[in-house]
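In: Need a 3D model of the following:
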Amino acid sequence: MDSAIQTQKYQALVVMGVSGCGKSSAGQAFAEALGWALHEGDTYHAPESIAKMRAGTPLTDADRSGWLDRLAGLLATPNAGGSAGTVLTCSALRRRYRDRLRQAQPHLGFVFLQLGYDAALARVQARPGHFFSPALVADQFATLESPAGEAGVLVLDATRPIPALVNDVLAWMNADKAGSPQATAAATDTNGGLA
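Out: This is a model prediction of the structure:
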């Protein structure tokens, strides 16, 4: 597995989507399957930003700026600590946020876990003790600029079982590595079908 991972097109993956889409669970599973390091993006928020989210106050671009800089720093050295790569969970809702992360790591792929509003709200409401207020779910959807159609993005249905998502990610990365027309077409069909 190690030799296969070292030849992957991507050195880092961002698992993205609205709150409640399952970034943490899926990101952990992807990292384990790849043998990569995992970074939970929420842990890099400033204390002031966490307090705002707990109170149900949406973050501004200014609030997210330092957070994105910290995440970009993680992605700039995806092999730190001897890992073959990095998996980062991060909402990455706007195109400019994703572009900021791409500037730090040119070999960056995004896995967008797509989920509808009602399902996201139900999942967030079911997370006792988490700092993210359910009142902010609507703001997440208002902020979201879908990455479907952007290069290096795999769109997946977040309601599918985690093992199926892992299989899709591994197949996508291997298809990109192979670079064959058939493999590329398969990845495009997956993106287009769920966009």
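In: alpha carbons only for contacts and neighbour counts from here, please
Out: Will do.
In: what's downstream of the host helix or strand of residue 29, the next helix or strand?
Out: For residue 29, the host element (DSSP states H and E) is helix 23-34. Later in the chain than helix 23-34, the nearest helix or strand by DSSP H and E is strand 37-40.
In: Not counting that following strand itself, show me its contacts.
Out: 24, 27-28, 31, 83-90 (CA atoms under 8 Å, 6 or more residues apart in numbering).
In: Same check on stretch 59-69?
Out: Residues from elsewhere that reach stretch 59-69, judged by CA under 8 Å, 6+ apart: 44-46, 49, 52-53, 97, 100-101.
In: Just the buried positions in that stretch, please.
Out: Neighbour-count burial for stretch 59-69, counted by 16 or more other CA atoms under 10 Å, picks out 59, 67-69.
In: ditto for stretch 46-61
Out: 49-50, 52-54, 56-59.
In: Name the nearest of those relative to residue 109.
Out: Relative to residue 109, the closest of the buried residues of stretch 46-61 is residue 59; by CA to CA it sits at 24.8 Å.
In: Can you tell me how far the closest one is from residue 107?
Out: Residue 59 is 28 Å from residue 107, where distance means CA to CA, to the nearest Å.
In: Equivalent analysis for residue 133, please.
Out: Residue 133 is 33 Å from residue 107, where distance means CA to CA.
In: Also residue 41?
Out: Going from residue 41 to residue 107 by CA to CA gives 19 Å.
In: Can you name every helix or strand that the top strand by length along the chain contacts?
Out: Assignment by DSSP state E gives strand 108-114 as the longest strand of the chain. If contacts are counted by 3 or more CA pairs under 8 Å, 6 or more residues apart in numbering; DSSP states H and E, strand 108-114 sits against strand 12-16, strand 153-157.
In: one more to put side by side:
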Amino acid sequence: MQHLIVMGVAGSGKTTVAVLLAQRLGWTFAEADDFHPPANVAKMAAGTPLDDDDRAPWLATIAQWVSEADAAGRSTVVTCSALRRAYRDVLASAAGDVRFVHLEGDPELIGARIAQRTGHFMPPTLLPSQLATLEPLRDDEPGVVVPIGAPPEEVVEQALVALGLEGAAGTDGGLASGRGLDDGHAPD
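Out: Down below sits the predicted model:
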């Protein structure tokens, strides 16, 4: 099975792009934020960046979920900031063919997006720490870098072409939801 991890800093459009990818491909969607334990959510909501000790069990849980989906014969699309290579290595250890879609864009655009969204626990004040933590996807990692300046549908098309995947054109747009789609979470 194939698994896409849509990665990038907060506000880069991970949820929007991931949902559209999952719809086009007919794959199961999951929002990595929904895998955070309550202590992580509270820490971020208070404006405190997570550290590696906070992230380790969260990343392991996501990788386990992907492996379980793989064993059940389901391909997936998962959002996850995956800011460091070490975090991506944990995610890439999941069963199946795991690839990354790194959404990259101008920090001013991303900051404006964060300022406009409501109902999300990630405050705009944490964007600088995410940008400082970000280790861009490297050539030896499985995946592609896609710019976010275009409308989401074009970003998805660019990602599909770069990945060599054909979208499920002509589908009813249905989405097999794993975790997170119907939780009222505002897309980033």
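In: TM-score of the superposition?
Out: The TM-score (TM-score structural alignment, normalised by the length of structure 2) is 0.82; 166 aligned residues with a CA RMSD of 1.8 Å.
In: just to revisit the earlier point, if you count what's nearby, which of residue 41 and residue 107 of structure 1 comes out ahead?
Out: Per other CA atoms under 10 Å, whichever of residue 41 of structure 1 and residue 107 has more neighbours is residue 41, with 23 against 17.
In: Would you mind finding the match for the more buried one in structure 2?
Out: Aligned by TM-score structural alignment, residue 41 of structure 1 pairs with residue 32 of structure 2.
In: Next up, the contacts around residue 13 of structure 1.
Out: So residue 13 of structure 1 contacts 86-88, 108-111 (CA under 8 Å, 6+ apart).
In: Show me what it lines up with in structure 2.
Out: Residue pairing (TM-score structural alignment): residue 13 of structure 1 is matched to residue 4 of structure 2.
In: Which residues outside the helix holding residue 29 of structure 1 are in contact with it?
Out: Residues from elsewhere that reach helix 23-34 of structure 1 (CA under 8 Å, 6+ apart): 5, 15-17, 37-38, 40, 86-90, 113, 162-163, 165-166, 169.
In: Stretch 94-109 of structure 1 now?
Out: Contacts of stretch 94-109 of structure 1 (CA under 8 Å, 6+ apart): 9-14, 68, 71-73, 75-76, 92, 143-147, 152-154.
In: For the buried ones among the residues you listed, write the corresponding ChimeraX selection.
Out: To isolate the buried members of the contacts of stretch 94-109 of structure 1 in ChimeraX, using 16+ other CA under 10 Å:
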select :9,10,11,12,13,14,68,71,72,75,76,92,146,147,152,153,154
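In: and the buried residues of stretch 46-61 of structure 1 as CSV, adding secondary structure and distance to residue 128 of structure 1?
Out: Below are the buried residues of stretch 46-61 of structure 1 laid out as CSV (DSSP: H, G, I helix; E, B strand; the rest coil; distance: CA to CA, whole Å):
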residue, secondary structure, distance to residue 128 of structure 1
49, helix, 19
50, helix, 16
52, helix, 17
53, helix, 15
54, helix, 12
56, coil, 15
57, coil, 18
58, coil, 20
59, coil, 21
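In: ok, back up a step: and the longest strand of structure 1 with helix 23-34, angle?
Out: When axes from the mean of the first three to the mean of the last three CA atoms, to 10 degrees is applied, the directions of strand 108-114 of structure 1 and helix 23-34 differ by 130 degrees.
In: Off-centre distance for strand 108-114 of structure 1?
Out: Averaging C-alpha positions (CA atoms, centre = their mean, to the nearest Å) puts strand 108-114 of structure 1 5 Å from its chain's average.
In: Following the chain onward from it, which element is next?
Out: Following strand 108-114 of structure 1 in sequence, per DSSP H and E, is helix 117-125.
In: In structure 2, what range does the helix or strand just after that next one match?
Out: Using DSSP H and E, the helix or strand that follows helix 117-125 of structure 1 in sequence is helix 137-143. Aligned by TM-score structural alignment, helix 137-143 of structure 1 corresponds to residues 127-133 of structure 2.
In: circling back: pick out whichever of the contacts of stretch 59-69 of structure 1 sits closest to residue 118 of structure 1.
Out: The closest of the contacts of stretch 59-69 of structure 1, once distances to residue 118 of structure 1 are taken by CA to CA, is residue 53, at 19.5 Å.
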